[in-house]
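A.B. asks: Got a predicted structure here, sequence first:
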Amino acid sequence: MKYFSTNNPEIRCSFKEAVIKGLAPDSGLFFPVSIPNLGAEFFKRLPELSMAEIGFEVAKHFVGDDISDSELKKIAEEVFNFPIPVVPIEKGVSTLELFHGPTCAFKDVGARFMSRCLGAFAKKDQEEVSILVATSGDTGSAVANGFLGVEGVKVIILYPAGKVSQIQEQQLTTMGQNITALEVDGTFDDCQAMVKMAFGDDDLNAKLNLTSANSINIARLLPQSFYYFYAWAQLQPSNKKVVFSVPSGNYGNLTGGLLAKQMGLPIDSFIASANRNKIVPDYLDTGKYEPKASVQTISNAMDVGAPSNFARMMELYHKNHAEISKDIKGAWFSDQETEEAIADVYNRTAYILDPHGAVGYLGLKKYLNTQTEIGVFLETAHPAKFKDTVEKVLSSEIKIPDYLKECLGKDKKSTFISSDFSDFKRFLLQK
């Protein structure tokens, strides 16, 4: 499998090169030259396969010869070793719980897969890699955990000061070892822009072997397609159409689902569920893509005003607004609506939504026809990661998983920097 740049289809590289580079030389995102169709026999076997088996079967089409089948199987078994259940909530509506990994967020899947791939490449090449990652919440902690102690890999995480939850910040800043946290005086979009500028900086690239662990990296994105196969299999047998509602910020998770559909998975449609940062829902309504400065909400991991993976969504649909609108509907909701959904679902079902899952739930309820469709919304993080928000809404205490409790007891270690790229560059060169 070869990969090209979303800015230049003439650029070609291998999976290994795409993973190590992270971003194409022209600042485009890497994307597979072709999307494999996995065939009817594979889908017939899906309900019998484990998540690790599905991950291996799908990944091998994208990895090619860069990782042997035996090593790829081992990676899949190590990465996909926690439950990813479809949990019924009410008639016709279920949630895909993606928070049972080590950092209690869906990004554990992609971050752990990427860490194993990069670790294998670094070991083989004996060359140190520096990973730059911008986070609006959960990406940083998942990446930090996934890469903690991996030889030959250093991780620098940028996060917006005062715009992540306390538990998220503790996860980002208490790892130590090969993990460094930078607290940026700005927004997530500032953090993401600084990372992209670093990849285009000749001085930095001459001295450092840089790559990214955001969903701009293809090894982070691809595994986010795997659990759609696993979720669909858990819903079988059924004669109803399957609809997924995806709480969306940088749109890696939705792009993963669209990839799964392109590979032949019989998903009928998707709902791009957003908070007030509604750039993609607006595009779906109007056909105009207009990035804006992000605004802060209680579903902070979705506070993105210029979603990177929009470029990959455009590639999948050849920039055809009419075609993409057939498969994706857009919806957005305020903080008040999000809080009301958390309270309503808890009062009726005793199920606790996190603020991101609540947005996904609302999007699903807006469009779902329970007579002909089964709906699944993604619950992307454990509600305890947003303890203050959720407890305020429910007026009751949430049990905190042991891993998160452990983080709260550690000392925060971070470096405060401005959102000026020159400060970031100076830090990297000194580091």
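C.D. replies: Sure thing, it's come through. Quick caveat: nothing in here was measured; it's all calculated off a predicted structure. Numbering: from 1, shown residues only.

A.B. asks: switch to C-alpha atoms for all contacts and neighbour counts from now on
C.D. replies: Noted.

A.B. asks: Please enumerate residues in contact with whatever helix or strand T255 lives in?
C.D. replies: Of the helices and strands defined by DSSP states H and E, T255 is found in helix 252-262. Contacts with helix 252-262, where a contact means CA atoms under 8 Å, 6 or more residues apart in numbering, come from 35-37, 215-216, 221-226, 228-229, 246, 248, 267, 270, 272, 309, 312-313, 316.

A.B. asks: Okay, one more to line up with it:
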Amino acid sequence: MKYYSTNKEAFIVSLQEAVVKGLAPDRGLYMPERIARLPQKFFDGMMDLSLQGISKTVAEAFFGEDIPKEKLDAIVGDTLSFEIPLKKVEDGIYVLELFHGPTFAFKDVGARFMARMLSHFVKEKQEEVNVLVATSGDTGSAVANGFLGVEGIRVFVLYPSGKVSDMQEAQFTTLGQNIVALEVDGTFDDCQALVKSAFMDDELNKRIKLTSANSINVARFLPQSFYYFWAYAQLVRQTQFTKMVISVPSGNLGNLTAGLFAKRMGLPVDRFIAANNRNDVFREYLQTGQYNPRASVQTIANAMDVGAPSNFDRILDLYGHSHKAITNDISSFRYSDEEISTAIKNVYIESGYLLDPHGACAYLALKEGKRSDETAIFLATAHPAKFKETVEASTGAPIQVPDALAAYMQHKKQSIPLPNDFDLFKKKLIGRS
């Protein structure tokens, strides 16, 4: 399958080129030339399939023309070596727990898949690749751990100093080996801008091979569609329903975009809700039709602290730039830190279920936006223990931190301070590549 740029000013490329380049030369994001609609027999037989079985079918629809089935199945199986359970929280509302992977966050799916796919392509071409990733929290840890020790690949993680939790920071600053953590004096948007500028710098790209592991990379965001199909399969097993709505914590919009791709492939989801914290650029677009990116503000749901979401361009392209078509499928709500904290407390008291700040935001959006005839799923994108201080302050009760997560805090931090300056960032890349 071929991939085109959302800006329509770059050459159409192969999957391998799209993955290795990450960002198109015209600054657009790569999109597959077509989205295959899965046959009805797949949905009819889904109840008898495992997470890996469902995901292998979806992966083949995207990547089967470019990677041999045996290799692609191995990539999927190796990626999804953990559970993604759907649990009932209250009548009509279910949670999809996406935090059972190695770094306890939903990005383990996309990051592990991309690491294995990129490794496959790198081995074929026998070249070294430098992976750039900007993170507001969980992306950095998922990518760093997914690529840790992979031969021929060096990873540079850029993160905003003082704006990620201690647990998140420990997961990508203590690894060493082929992982370099750059602590940027700025916001997530500054980190993302540095990464995009690197791809546009001709001199830099002539000297070293660069790719991105943010959700701008097709190998990162497309695999996130797997678990939307798995959520549906589990819901069918657990209850009878007529309409399904899914609430997604939304920052850079990669997770939501993956869900929209799943819908386009035939997943019987009626609509989506984009849950925003105070960084609600996307909600404002849905309400007004005007997109006005701005500097992000810091919140307790820090992975959603994005003021210029990259995947907005993919959503526009997917819907032919039709605001009406987009709002037919997506609504959105915004919540403050205080509202998110209160939701964590109330759900814990009423049902015993413990939410992280991002899942709490998605839960609130369901409570406000769910219709009476809908059965609802919200995504819990990170383990509550990754936000220990916030969650404990909300509930007034201590959290048990999983041993594998606590182990990260025992290692020495290895980060490099970096001003928000592209020239210095460029020198760092050249000097360490």
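C.D. replies: Here it is on my side, so go on. Keep in mind that what you see is a predicted model, and the values were worked out from it rather than measured.

A.B. asks: re earlier: would you write a PyMOL line that selects the buried entries of the contacts of helix 252-262 of the first structure?
C.D. replies: Under the burial definition 16 or more other CA atoms under 10 Å, those of these that qualify are selected in PyMOL by:
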select buried, resi 35+36+215+216+221+222+223+224+225+226+228+229+246+248+267+270+272+309+312+313+316
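
A.B. asks: M31 of the second structure versus K8 of the second structure, what's the distance?
C.D. replies: 10 Å (CA to CA, to the nearest Å).

A.B. asks: residue ranges for the helices of the stretch 151-300 of the first structure, please.
C.D. replies: 166-173, 188-199, 202-207, 218-221, 223-234, 252-262, 279-286 (DSSP state H, counting those that start in this stretch).

A.B. asks: tell me the most buried of those?
C.D. replies: Scoring the helices of the stretch 151-300 of the first structure by mean neighbour count under mean count of other CA atoms under 10 Å gives helix 218-221 as the most buried, with a mean of 28.

A.B. asks: and it, what does it pack onto?
C.D. replies: Secondary-structure packing of helix 218-221 of the first structure (3 or more CA pairs under 8 Å, 6 or more residues apart in numbering; DSSP states H and E): helix 15-21, helix 107-125, helix 252-262.

A.B. asks: which residues in the second structure does the last one align to?
C.D. replies: Per TM-score structural alignment, the counterpart of helix 252-262 of the first structure in the second structure is residues 254-264.

A.B. asks: superposed on the first structure, where does that stretch end up, distance-wise?
C.D. replies: Superposed on the first structure, stretch 254-264 of the second structure shows a mean distance of 0.3 Å to its aligned residues (mean CA distance after the TM-score superposition for the first structure).

A.B. asks: Tell me which stretches of the stretch 301-431 of the first structure form helices.
C.D. replies: Listed in chain order (using DSSP H, counting those that start in this stretch), the helices of the stretch 301-431 of the first structure are 310-316, 321-327, 335-349, 355-367, 387-394, 402-408, 421-430.

A.B. asks: what about the longest one, how far off from the second structure?
C.D. replies: Following superposition, helix 335-349 of the first structure is found to deviate from the second structure by 0.4 Å on average (mean CA distance after the TM-score superposition for the first structure).

A.B. asks: List the contacts of that helix.
C.D. replies: Helix 335-349 of the first structure is contacted by residues 89-90, 275, 297-299, 351-355, 358-359, 361-362, 390, 393-394 when judged by CA under 8 Å, 6+ apart.
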